[in-house]
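In: Structure for the following, please:
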Amino acid sequence: MTYNEKYHLWINSNFIDEETKKELIDIKKDEKEIEDRFYKDLQFGTGGLRGVIGAGSNRMNIYTVGKSTEGLSRYLINNKGKGASVSIAYDSRNKSKEFAEAAARVLCGNGIKVNLFEDLRPTPMLSFTVRHLKSSAGIVITASHNPKEYNGYKVYGEDGGQITDRVAEEIISEINAVKDFSEIKFMDLEEAKEKGLLSIIGEEVDKAYIDKVKELSIRKALIREKADELKIIYTPIHGSGNKPVRRVLKELGYDKVYTVKEQENPDGNFPTVEYPNPEDAKVFDIALKMAEDIEPDIIFGTDPDCDRIGVVVKNKEGKYKVLTGNQTGALLMEYILSSLKEENKLPKNGVVIKTIVTTEIAREIAKEYNVEIIDVLTGFKYIGEKMKEFEEKGDKKYIFGFEESYGYLTGDFVRDKDAVITSMLISEMTLYYKTKGMTLYDALQELYNKYGFYKEELVSITLKGKEGQEKIENLMEHLRHSMKAHLDQVKIVKKFDYKLGIQKDLVEINEEKIDLPKSNVLKFILEDNSCFVVRPSGTEPKIKIYLSVVGNSSENCKDKMIKFKEQVMSLID
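Out: Take a look at the predicted model:
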């Protein structure tokens, strides 16, 4: 079917509402816009849907959400039977509540019980709720930290983790079998309540979650005695973190939490920022103005669905600096492991999990505390997958997991990155160092002096369209098969090919299998411990290059990175 045929099908369908039809009729003279909205169906990927909000088959709307939910319903009925249930949460993005209710209506229309949150909640709370209410699956409506035009739909398994690739393929197969809107079974929400298929959830689940988060505090005596001495500036960046983050901190005794008022209320237009992303230093501009008067010990901000967190610290020159995801992760890892060791709570079979593109300083920290470290593919769902494996086998104890893109998790009652838990731990860590006369910036320098100076950088190259896709594929094949043995006289000693599942030692001339799912990613480690990873993005027309160098000082690292980046980019170009 051509995009024009699809366009007219929507306009003439008895199953499309009048408001949606009007939006489509208003673009009837814009051929390019019609093509973009209808040239394909919005794809349900390994994690779910993500796209621009609007009418059309290639947009996020109640019909694309409905079709995906109809497919998910069929999958659940086939695999879990009629007793299946689903928990649903949503964030502050535009149309999030509408999409959450559309998903609930379709599930209930298929006879599946739904637990729907009364109002917006963070993504990690959905992960917790799936486990807490023993649901068969979970859905969260969010596009994480994407621009305001976007929304998305993520699916979770009964373990509270994002669905694995195999399950995603089975759900996609069911979605593709839905050929017509008439097959989507929408039930009115009031009817669903009357039939006992819809439950609205809130405080009872909130309290259970908040109590579990507070239990993760390590130095409880320190918090009881000194929490009120810490000054915090917090911004929810118009997202879902405002209430749970502040509630956890307040209940633990942190009385000096100053919220950025201009960014406090949920708003899917994110009026004060270009992107609601705590990786972007500009989201902290208002917080930094507040800091001139308040002089906080720490500043942090969470993204719209409150699974990522960015941290701002003051350096020796009195300037505020946004930490990278790797720096925050390394600080948390050192703090958690050292504190557990001090309290004699460090498990003998403890494991830290990181992604293959996350800082290698984690390996040195793990060695110091005699803790196993495991690498997984990029994406927190792979960390969740390992947690499930540990739980089933009972042979290892999960301690901490993190990724360079500002996602962290400790505890095992959530199976996705959690900025509510992390905000609590960052506050505790900052307070601990404050009692020692140190800032988090001082703690970071101490970390580097102890384990070596590490610097990481990410380069993203956008290559759109079919031609861009071909360039990405050609580059990956060139690096896979024609890569030279040196980079500016420094020998490449190891090559990890995650697509072929092979790790090659280029010095000893041997190879081992990589026990991870197949993914088109390459990693090269050099003789001086610098390394780089090349990874095509799974969700955007981009190729990402992750660079890492090790030096004997911050300045040395900075110089090495400039040179290393030039060398790696000359290969890419």
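
In: When you work out contacts or count neighbours from here on, use the C-alpha atoms and nothing else.
Out: OK.

In: which residues in the stretch 301-450 of the chain form strands?
Out: For the stretch 301-450 of the chain, the strands defined by DSSP state E, counting those that start in this stretch occupy 309-314, 320-322, 350-355, 372-376, 397-403, 407-410.

In: gap between the last one and the chain center?
Out: Mean C-alpha position of strand 407-410 versus that of the full chain (CA atoms, centre = their mean, to the nearest Å) differs by 10 Å.

In: same deal with the longest one?
Out: The chain centre lies 14 Å from the centre of strand 397-403; the measure is CA atoms, centre = their mean.

In: Just want the angle from it to strand 350-355.
Out: 20 degrees (axes from the mean of the first three to the mean of the last three CA atoms, to 10 degrees).

In: what does strand 397-403 rub up against?
Out: Applying CA atoms under 8 Å, 6 or more residues apart in numbering, the external contacts of strand 397-403 come out as 325-326, 329, 333, 347, 349-355, 357-358, 378-380, 383, 387, 390, 408-412, 417.

In: Are any of these buried, and if so which?
Out: Buried residues within the contacts of strand 397-403, defined by neighbour count using 16 or more other CA atoms under 10 Å: 325-326, 329, 333, 350-355, 357-358, 378-380, 383, 387, 408-410, 412, 417.

In: about what we covered before: out of the strands of the stretch 301-450 of the chain, which comes closest to I210?
Out: Evaluated over the strands of the stretch 301-450 of the chain, closeness to I210 peaks at strand 407-410, with 14.2 Å, by CA to CA.

In: Show me the contact partners of the closest one.
Out: Contacts of strand 407-410 (CA under 8 Å, 6+ apart): 216, 307-309, 325, 329, 380, 398-402, 416-419, 421-422.

In: Please name the residues that touch the nearest residue to N326 once chain neighbours are set aside.
Out: Excluding the flanking residues, the one nearest N326 by CA to CA, 6 or more residues apart in numbering is E404, at 4.8 Å. E404 makes contact with T324, G325, N326, G329, T355, V357, T358, T359, according to CA under 8 Å, 6+ apart.

In: switch the cut-off to 7 Å
Out: G325, N326, T358 (CA atoms under 7 Å, 6 or more residues apart in numbering).

In: next up, for comparison:
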Amino acid sequence: MTPLNVTEWIDADPDPVTRAELAALSEHELTERFSAPLTFGTAGLRGPVRGGPNGMNLAVVIRTTAGLAAWLTARCQGGSRVVVGRDARLGSEAFALAAAEVMAAAGFEVTLLPRPLPTPLVAFAVRRLGAAAGIQITASHNPAADNGYKVYLSGGAQLVSPADREIESEIARIGGAADVARASVIPADDSLVEEYIARIATLPHGDARSIRIALTAMHGVGGETATAALRAAGFEDLHVVAEQFDPDPTFPTVEFPNPEEPGAADRLLALARSVDADLAIALDPDADRCAVGVRDGDQWRMLRGDETGVLLADHVLHSAPEDSLVATTIVSSTLLSKLAKARGARFAQTLTGFKWLTRAGDGLVYAYEEAIGHCVDPDVVRDKDGISAAVLVADLAATLAGSNRTLLDVLGDYAVEFGLHRGDQVSRRVEDLSDIAEMMKRLRADPPGQLAGEPVTTEDLSLVRGGMRTDAVIFDGPSIRVVVRPSGTEPKLKCYLEVVVPVANRDDLAKALEQAKARLAELRTFALSL
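Out: Okay, here's the model as predicted:
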């Protein structure tokens, strides 16, 4: 809890807009705003842009940054370099400038990125500059009303425990935001952006470049950087969804600015059809995630994150050293573990989130999570990066096109080699977070003994010891798997479903797919009943 009472907080709020907003609220509304501060979750702080300790506003950003500065100083990192970046969401410019100014006044050397830029650029810059920390103001793919505060530590990986709780303790010791010192900061030039693009241009393995690509930036900050990176890598035949290309914090053409949401990629797929593209790419608003669209017969569809994940893993492993490590999370497909073994690579499984994936172990060459996040160059960007993933998937698609093959052809090969792995997800959005806790409680009290006609075992990860302990329940059967967990970034209960169907040869693919769809429908019924 913040040590400041309501009156002290309002009096010390440096933003006259949120100060007036809070002053006009009823006692009941103020109680809700001050019930608990934002805390570091899966991807940092996230919340609605509004006044008070549990919203994203200038006072919260200033106090959070002062707490981070105190934590770094206490660990003999005072005076080190800190990188600050931002997306184009509501409030991002003011929040990023305030964070930079607080760090500068605390004695740190600050690199403030010059304009709204993709989140992976902060992760890149932290490693490139040897910085002690990085701050990115972003809420990624959250609804338009939200913003957030993401922290990278030395080495460019995301903040993890116990550092997050230690920083929160430092924040709690900070007084009013208006009393926190700030010093002016001059933004950096474009040199880091140019270095980042130049690095991405070296990632392709093959020489083929003659494919046509349709791309959407989903009203976010990735469009300019992504097209520059693709062109630097030699992909010149680019077509963009014009009405979604420029940053717009209101996200006017999508209900939720997330390529995974139904309908979000409709304009991209329509463009791909109209220009007869070979590949479609959708970035999320801060461009740290990449979704891929492909032609499937007479139609276009988006690949699931697991499909893209195993394709990129195999592509990376083709040129990786022996005994390299690939990693994914507990909610992703089981296919990567089988592919890794067949390719002579090591495999690791972590909790959900790239803060864990990029710490999966030595020799890491690739990591992905099913939520369309891919880390294809961990030595340089130790986080998910939608732009480098877009370049590498274009490289794979172009290489295959040279042999008159497609990404779907390779997925068919995997089905014959490892069985058809088909996944789905059910998300239960709630208004009251207590509903999620109640659903998890009911599930633990009465777990199913079988699902989709198969006996299942239950593993409750809240009961395990060590680093894999989390609020999740896994049901495993001979050919099915269900993982149920609360979302770490949104008010949702998420159910991750997978079925595996043996495939004798490519002629059996259609039949196997129908079997998989039928079994997934049974698992969906279970997930919707929770």
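
In: TM-score of the superposed pair?
Out: The TM-score (TM-score structural alignment, normalised by the length of the second structure) is 0.92; 520 aligned residues with a CA RMSD of 2.4 Å.

In: quick revisit: how much space separates the residue nearest to N326 of the first structure from K354 of the first structure?
Out: To K354 of the first structure, E404 of the first structure is 9 Å away according to CA to CA, to the nearest Å.

In: Output the contacts of E404 of the first structure as JSON lines; include the columns distance to E183 of the first structure.
Out: Listed next are the contacts of E404 of the first structure as JSON lines, based on distance: CA to CA, whole Å:
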{"residue": "G325", "distance to E183 of the first structure": "44"}
{"residue": "N326", "distance to E183 of the first structure": "47"}
{"residue": "T358", "distance to E183 of the first structure": "44"}
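
In: Which members of those residues are positioned in helices?
Out: Residues of the contacts of E404 of the first structure located in helices (DSSP state H): G325, N326.

In: between the contacts of E404 of the first structure, which is closest to N79 of the first structure?
Out: Distances from N79 of the first structure to the contacts of E404 of the first structure, taken by CA to CA, are shortest for T358, at 35.6 Å.

In: Once you drop chain neighbours, what's closest to that closest one?
Out: Distances taken as CA to CA, 6+ apart place E404 nearest to T358 of the first structure, at 5.0 Å, with adjacent residues excluded.

In: just checking, what residue in the second structure corresponds to the one you found?
Out: Aligned against the second structure by TM-score structural alignment, E404 of the first structure finds its counterpart in E370.

In: cool, and R59 of the first structure?
Out: By TM-score structural alignment, R59 of the first structure lines up with G55.

In: Hmm, that match is touching T39, no?
Out: No: checked against CA atoms under 7 Å, the pair G55 of the second structure and T39 is beyond contact range at 10.5 Å.

In: These two: which has the busier surroundings?
Out: Applying other CA atoms under 10 Å to G55 of the second structure and T39 shows that G55 carries more neighbours, namely 24 against 17.

In: what's the spacing between that one and Y149 of the second structure?
Out: 11 Å.

In: again, but for F418 of the second structure
Out: 41 Å.

In: go on, E29 of the second structure?
Out: From E29 of the second structure to Y149 of the second structure the distance is 24 Å (CA to CA).

In: Also A265 of the second structure?
Out: Taking CA to CA as the measure, A265 of the second structure falls 26 Å from Y149 of the second structure.

In: same question, G467 of the second structure
Out: 24 Å.

In: which of those two has more neighbours?
Out: Neighbour totals were compared for G467 of the second structure and Y149, and Y149 leads with 25 against 9 (other CA under 10 Å).

In: picking up where we left off before, just the strands of the stretch 301-450 of the first structure: most buried one?
Out: Across the strands of the stretch 301-450 of the first structure, the average number of neighbours (mean count of other CA atoms under 10 Å) peaks for strand 407-410, which reaches a mean of 26.

In: Average offset of that one relative to the second structure?
Out: Strand 407-410 of the first structure differs from its equivalent in the second structure by a mean of 0.8 Å after superposition (mean CA distance after the TM-score superposition for the first structure).

In: Which residue ranges of the stretch 201-350 of the first structure form helices?
Out: 203-215, 220-226, 242-252, 285-294, 325-342 (DSSP state H, counting those that start in this stretch).

In: Of all those, which one comes closest to R93 of the first structure?
Out: R93 of the first structure lies closest to helix 242-252 among those, at 14.3 Å (CA to CA).

In: Can you give me the stretch of the second structure that that closest one aligns onto?
Out: Aligned using TM-score structural alignment, helix 242-252 of the first structure spans residues 223-233 in the second structure.

In: How about the matching stretch, which residues are buried there?
Out: Using 16+ other CA under 10 Å as the test for burial, stretch 223-233 of the second structure gives G223, T225, A226, T227, A228, A229, L230, R231, A232, A233.

In: same question, stretch 401-414 of the second structure
Out: Neighbour-count burial for stretch 401-414 of the second structure [16+ other CA under 10 Å]: A401, T406, L407, L411, G412, D413, Y414.

In: quick one, strands of the stretch 101-250 of the second structure?
Out: For the stretch 101-250 of the second structure, the strands defined by DSSP E, counting those that start in this stretch occupy 109-112, 133-137, 146-153, 213-216, 238-240.

In: Using TSV, lay out those strands together with distance to M103 of the second structure.
Out: Below are those laid out as TSV (distance: least, CA to CA, whole Å):
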stretch	distance to M103 of the second structure
strand 109-112	7
strand 133-137	10
strand 146-153	13
strand 213-216	35
strand 238-240	38
